[in-house]
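Peer 1: 3D model of this:
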Amino acid sequence: MIILAATPIGNLGDASARLVEALGQATTVAAEDTRTTLRLLAALGIDNRPRLIALHDHNEKQRAAEIVGIARDEDVLVLSDAGMPTVSDPGYGLVAEAARAGVEVTAIPGPSAVLTALAVSGLPTDRFSFEGFVPRKPGERRRSLAALAADPRTLVFFDAPSRVAQTLVDMAGAFGGTRRAAVARELTKLHEEVRRGTLDELAAWAEDGVRGELAIVVAGSEGGAVPLADAVRQVGELVASGVRTKDAAREVAEATGHPSRELYQAALAAKG
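Peer 2: Got it, this is the predicted structure:
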């Protein structure tokens, strides 16, 4: 079978007894980074040296069928660098291939950066959506955020420290600067920090730079459209990224509920 195994996201003490046992008995491990797996084995004091197969974003399509073939005859342990495989990490294609081939898939549960960030955020946890990594390109990022502006669920994102300051500014523009949010940094590690506040406050805090691995948790919309001023600002940001004013107004209208014509005219007026 295929065994998806969650690994620590920072603190080695979070390695479960089941994970340690599985690593000690495994004959084949498919790993996002085989060097990381070797370091994990050493850190946990495990002498077993299984066959290691690299399974990452760039080769998963090519390796999935091979690994599923191996799993017909023996268990294959699947690891990402941190957390649960398939969750913003390699593994989805492998599981899909195993399902098509009738090969059993199970999991060894454990740490998850998504759930940990959500739990410590202080924001509603009854309904949430994990949105993965925020898009890198400014125009794509703003369009993606605009499409989520009216979503009532708590939203969880990953982001790089080099981009988080601008991301928070764009989130304030898309969701409104008073929307509650939290930035969780270095979860379970020595310098863990959770910063809570409005998006405007968090954007100001991040101006001087933020280090470490990050998750951003944003409260969902509490109903109604995004304030008109914020919606017009979204249109302006899309136009600045190269989108035609009419197309930008239509896109923001679909996300916020404001009439497209009203946004278009307001955007033209704002240009002066």
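Peer 1: drop to CA atoms for contacts and neighbour counts, all remaining ones
Peer 2: OK.
Peer 1: now do the helices in the chain.
Peer 2: Assigned by DSSP state H, the chain shows helices spanning 17-25, 34-43, 60-71, 92-101, 113-120, 138-146, 164-175, 199-206, 228-240, 245-256, 260-271.
Peer 1: out of those helices, deepest packed?
Peer 2: Highest mean neighbour count among the helices of the chain (mean count of other C-alpha atoms under 10 Å): helix 164-175, with a mean of 24.
Peer 1: one step back: TSV for the helices of the chain, including distance to Leu155?
Peer 2: Shown next, in TSV, are the helices of the chain (distance: least, C-alpha to C-alpha, whole Å):
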stretch	distance to Leu155
helix 17-25	29
helix 34-43	29
helix 60-71	28
helix 92-101	21
helix 113-120	9
helix 138-146	10
helix 164-175	11
helix 199-206	13
helix 228-240	19
helix 245-256	15
helix 260-271	25
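Peer 1: distance of the spatially closest residue to Val194 that is not a sequence neighbour from Trp205?
Peer 2: Spatial nearest neighbour of Val194, excluding adjacent residues (C-alpha to C-alpha, 6 or more residues apart in numbering): Ala184 at 4.4 Å. Here Ala184 is placed at a distance of 13 Å from Trp205 (C-alpha to C-alpha, to the nearest Å).
Peer 1: same check, this time on Arg233
Peer 2: 21 Å.
Peer 1: circling back: between the helices of the chain, which one is closest to Pro50.
Peer 2: helix 17-25 (8.3 Å; C-alpha to C-alpha).
Peer 1: this one as well, want them side by side:
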Amino acid sequence: MNTPSSESVPVKALDPGLYIVATPIGNLGDITMRAVDVLRGVSVVACEDKRVTGKLLKHIGVQKRLIAYHEHSIRQVEDEILDMLHRESVALVSDAGTPLISDPGWQLVKRAKDAGYMVTAIPGPSALIAALVQSGLNNRRFLFGGFMPRTDEGRANCLREVGDLYCTVILYETGPRLTKSLKIMAELWPNREIAVARELTKLYEECRSGTAEELLEHYTAHPPKGEIVLMAGPPITIVPEEHDVETMLRGLLKTEKPSQAATRVAKFTGRDRKELYKMALRLKAE
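Peer 2: From the prediction side, this is the model:
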């Protein structure tokens, strides 16, 4: 993205308040025009890592005062930010994506609102949404569970809590711990469709789906790095209504053959594949 330098663009100072600004999750070209304008116009930027945010600001031609706001400095920095808000505009950013999503910040927002300060959000990239919409999983209802617990017992308890909900479950996991989570999923949810998204918006972006056992075999042989979005489709014990099945088939037929679409929906719903294949041929002919 070619962005003019800050010297060549008139900067409009923003009203005092807290601006929650989403930033790219990988590809810097995903930053929104509004986010650039806000980052130009605020007085201060509160961020997780000054080096990471500094690179982004340099990319868009902006120089700002940066203050570190992360889990190890929350209380002290929150007091400092709240003291600024009656006279200055402060942007809150994370290293990547939408602030507050599995990152600190909700306490700051609550304290700012309770104190009567203006709080607004500048929407943009989010890893969980980017992963969900390309997963091929049912996205009519979904639950975001944040980062998986670190222990095997914690992971198992987390999955049992949401196991009976008819929705797609979205979780964050780290590359080194992915196979541990997939192993537990294979035990608890052997027939559910699972998807793993990684390197989102980057050169080697990947969204791989299959059973937990299939994905466990793949990622044991090809250990991933970085942060992972781990998703599980709804339980197949509940058969969707007829119009839901047709909706699923129609969506898959945009990119897949009737036989492939029927196979995927059969795995997901437990419905007879031959019946679904006939339905797919009819929908394809319409």
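Peer 1: burial of Glu227 of structure 2, as a residue count?
Peer 2: 19 (other C-alpha atoms under 10 Å).
Peer 1: repeat that for the one 10 residues further on.
Peer 2: Neighbours of Thr237 of structure 2 under the rule other C-alpha under 10 Å: 13.
Peer 1: and the helix or strand where Phe268 of structure 2 lies, which stretch of structure 1?
Peer 2: Using DSSP states H and E, Phe268 of structure 2 sits within helix 258-269. On structure 1, no counterpart of helix 258-269 of structure 2 exists by TM-score structural alignment.
Peer 1: then stretch 141-160 of structure 2?
Peer 2: Stretch 141-160 of structure 2 corresponds to residues 127-146 in structure 1, going by TM-score structural alignment.
Peer 1: what comes into contact with the matching stretch?
Peer 2: Contact with stretch 127-146 of structure 1 is made by 88, 114, 153-159, 163, 167, 170-171, 174-175, 234, 237-238, 241-242, 251-252, 255-256, as judged by C-alpha atoms under 8 Å, 6 or more residues apart in numbering.
Peer 1: can you check stretch 20-30 of structure 2 too?
Peer 2: Residues contacting stretch 20-30 of structure 2 (C-alpha under 8 Å, 6+ apart): 1, 31, 35, 38, 56, 91-99, 119-127, 199-202.
Peer 1: excluding chain neighbours, what is closest to Pro123 of structure 2?
Peer 2: Ala22 (5.6 Å).
Peer 1: aligned counterpart of that neighbour in structure 1, please.
Peer 2: By TM-score structural alignment, Ala22 of structure 2 lines up with Ala6.
Peer 1: roughly how far does its match sit from Leu23 of structure 1?
Peer 2: Taken as C-alpha to C-alpha, the span from Ala6 of structure 1 to Leu23 of structure 1 is 11 Å.
Peer 1: likewise for Glu207 of structure 1?
Peer 2: Taking C-alpha to C-alpha, one finds Glu207 of structure 1 at 42 Å from Leu23 of structure 1.
Peer 1: likewise for Lys137 of structure 1?
Peer 2: In this structure, Lys137 of structure 1 and Leu23 of structure 1 are 39 Å apart, going by C-alpha to C-alpha.
Peer 1: tell me how many other residues surround His58 of structure 1.
Peer 2: Counted with other C-alpha under 10 Å, His58 of structure 1 comes out at 10.
Peer 1: in structure 2, what residue corresponds to it?
Peer 2: Looks like His58 of structure 1 aligns to His72 there (TM-score structural alignment).
Peer 1: was I right about Gln233 of structure 1 contacting Gly173?
Peer 2: Quick fix: residue 233 of structure 1 is Arg, not Gln. Yes. In this structure, Arg233 of structure 1 is within contact of Gly173 by C-alpha atoms under 8 Å, at 6.4 Å.
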